[in-house]
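S.K.: here is my input; please provide its structure:
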Amino acid sequence: MTRKIDFKRELDCYSARRDTPRIVQVPELRYLMVDGHGDPNTPAFAEATATLYPVAYRLKFASRTNLDRDYVVMPLEGLWWAEDMEGFTAARDKARWDWTLMIMTPDWITEDMVTEAVEQVGAKNRPTRLDDLRLEPLAEGLCVQALHIGSYDDEAGLLRHMHHEFIPGHGLTMVGTHHEIYLGDARRVEPAKLRTILRQPVARTG
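M.R.: Predicted coordinates for the structure are as follows:
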C-alpha cells in the first residue's frame, strides 16, 4: 500500500510555536484558490470554502486511484489584506478586507487533473464559485510565523508583536500579504481551541 503523505509533517513551514514568532523559509507551493471581499462571516466566504473542498478531495481520490500517490488533504488557508492594514491588525474592520482562500496541492497535480476535477464536481450540486477556482503557485520565501490558539478575533495582540516588535527587531520589513493557516475547523471546534498559524512574508532591511 502506498504511504499517505501528510505535508503538514513533511514541510517545516507548516510548523509553528504558540505565541512565539520564528523565521522560516517557505518554498514555492501550488494552491487551489478562490478570491473574495468583506467579512468572513458572510455567505461569500462560506461559498468559497464550499467550492475548494470538493475539488481538493476529488483531486486526492484521482491521485490515489490513477497515480497511486495518496496524501492528506491540506487545511484551509487564507491570504488577507486591506487598503489600510491597520484596519486589519488593529481596528479589525472586516467589511474592508480582501481575501483569497486556498488549499495547497502536491506538485504532481496537473492543470488537466484540476480541469477534470472541476468538471466532475460541477456535474452534481455545482458549487456557486466553481467557475472562479484556479490553480496557482505562490512563492513567499522568507517569512515570520507563529501559532495562535483561540478566537480569530483575538489575533491582534500576536500580530502587533510580530509586525511592530519581532520583525523590525530582527532587521526585517514586511512584504507580501498576511497569511493564515487554519489547523482547526471553526464549524467543529470551540473558538478558544482554534489553532491558526499566522504568517507574514518579510525581507531583510540590510
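
S.K.: all contacts plus neighbour counts: C-alpha atoms, from now on.
M.R.: Will do.

S.K.: can you give me the helices in the chain?
M.R.: Per DSSP state H, the chain carries helices over the ranges 7-10, 43-67, 86-89, 111-122, 156-161, 167-169.

S.K.: one more to put side by side:
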Amino acid sequence: MTKSDFKKTLDRYRSAPGEFRVLEVPATRYLMIDGAGDPNSSPEYTAALEALYPLAYAVKFASARELGQDYVVPPLEGLWWADDMTAFTSARDKSRWHWTLMLMVPDWIPVAFVEAARERVAAKKAPPARLGRVRSETLTEGLCVQTLHVGAFDDEGPLLARMHDEFIPGAGLRMTGRHHEIYLSDPRRTAPERLRTLLRQPVRAVSDTA
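M.R.: Below is the predicted model of the structure:
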C-alpha cells in the first residue's frame, strides 16, 4: 500500500520565501474546530488540538484499513482573525485573536467515515473533552496570495504587512477572506528561527464586484 503525502504532492503547499505567489486554491474539506485567545497560553487552544488530532488519525487508519488508501496526516492549518486586524499584523495582541484550527481530509474519504471515526474516539476510556465540537466542512478560498515565512511566528508581522499593504493592492487585488496559515514544521521539534509557515490570503480582483 502506498502512502500519500500531500505536503509533497499538492501545489497549494508550495511557496518560496520572499516571494508572493498568486494561485487558485480548490475547495478543500477539513476537520475544523473554533476558538479564541492566545495560542501560547489558552487552555482552549490546547483542548482544540487534543480533539482534532485523535479524530484525524482515526479517519486515516479507517481509510487504510477499509479503503486501502493510506496517507500522512496533513499539516496543521489555521484561519486567524480579529475585529481589528492590526491586533494580528502589527500590534500582535494575541488575547484578541480568533481562530479555526484545521486538518485536511482527503477527497476520497466518505463523510460517513468521519462520524464513524468520531464514535470510535468517543468510546475510548478518556475521550477528548471537545471532540463533539470538531466538524467536517469544505473551505472554498479560490484566488489567493501566498508566501513562505521562515522564522518565529511572532516575526510574521512585517511580511504580512507587505502582503496586505503593498503586494495585494499593487497587484490590483483586495482581501476577501480570513488569514490562513499552514504549519509545515513541528514547533515541538524545530527551532523558532527554522520554522516554515505558509501565509495565505484569499483575494479578489478590485474590478470584480461580484
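
S.K.: re the thing from before, of the helices of structure 1, which is nearest G150 of structure 1?
M.R.: helix 156-161 (11.2 Å; C-alpha to C-alpha).

S.K.: by how much does that closest one deviate from structure 2 on average?
M.R.: For helix 156-161 of structure 1, the mean deviation from structure 2 after alignment is 0.5 Å (mean C-alpha distance after the TM-score superposition for structure 1).

S.K.: relative to M32 of structure 2, how far out is the closest residue to G68 of structure 2 other than its chain neighbours?
M.R.: Distance criterion C-alpha to C-alpha, 6 or more residues apart in numbering; nearest residue to G68 of structure 2, sequence neighbours excluded, is M1 at 6.9 Å. Using C-alpha to C-alpha, to the nearest Å, M1 of structure 2 is found at 28 Å from M32 of structure 2.

S.K.: circling back: just put the helices of structure 1 in JSON lines and tack on distance to R204 of structure 1 and mean neighbour count.
M.R.: Putting those into JSON lines (distance: least, C-alpha to C-alpha, whole Å; neighbours: other C-alpha atoms under 10 Å) gives the following:
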{"stretch": "helix 7-10", "distance to R204 of structure 1": "26", "mean neighbour count": "13"}
{"stretch": "helix 43-67", "distance to R204 of structure 1": "34", "mean neighbour count": "18"}
{"stretch": "helix 86-89", "distance to R204 of structure 1": "22", "mean neighbour count": "18"}
{"stretch": "helix 111-122", "distance to R204 of structure 1": "35", "mean neighbour count": "16"}
{"stretch": "helix 156-161", "distance to R204 of structure 1": "18", "mean neighbour count": "16"}
{"stretch": "helix 167-169", "distance to R204 of structure 1": "9", "mean neighbour count": "16"}
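
S.K.: so which of those gets nearest C143 of structure 1?
M.R.: Among those, the nearest to C143 of structure 1 by C-alpha to C-alpha is helix 167-169 (9.5 Å).

S.K.: quick check: stretch 44-55 of structure 2 compared with structure 1, mean distance?
M.R.: Stretch 44-55 of structure 2, aligned to structure 1 and superposed, deviates on average by 1.0 Å (mean C-alpha distance after the TM-score superposition for structure 1).

S.K.: list the residues that contact L31 of structure 2.
M.R.: 52, 56, 102-105, 134-137 (C-alpha atoms under 8 Å, 6 or more residues apart in numbering).

S.K.: leaving out sequence neighbours, find the closest residue to it.
M.R.: S136 (4.7 Å).

S.K.: pretty sure the one you found sits against R29.
M.R.: Yes - if you go by C-alpha atoms under 8 Å, S136 of structure 2 and R29 touch, sitting 6.9 Å apart.

S.K.: who has more neighbours, M1 and M32 of structure 2?
M.R.: For M1 of structure 2 and M32, the more surrounded residue by other C-alpha atoms under 10 Å is M32, and the numbers stand at 23 against 8.
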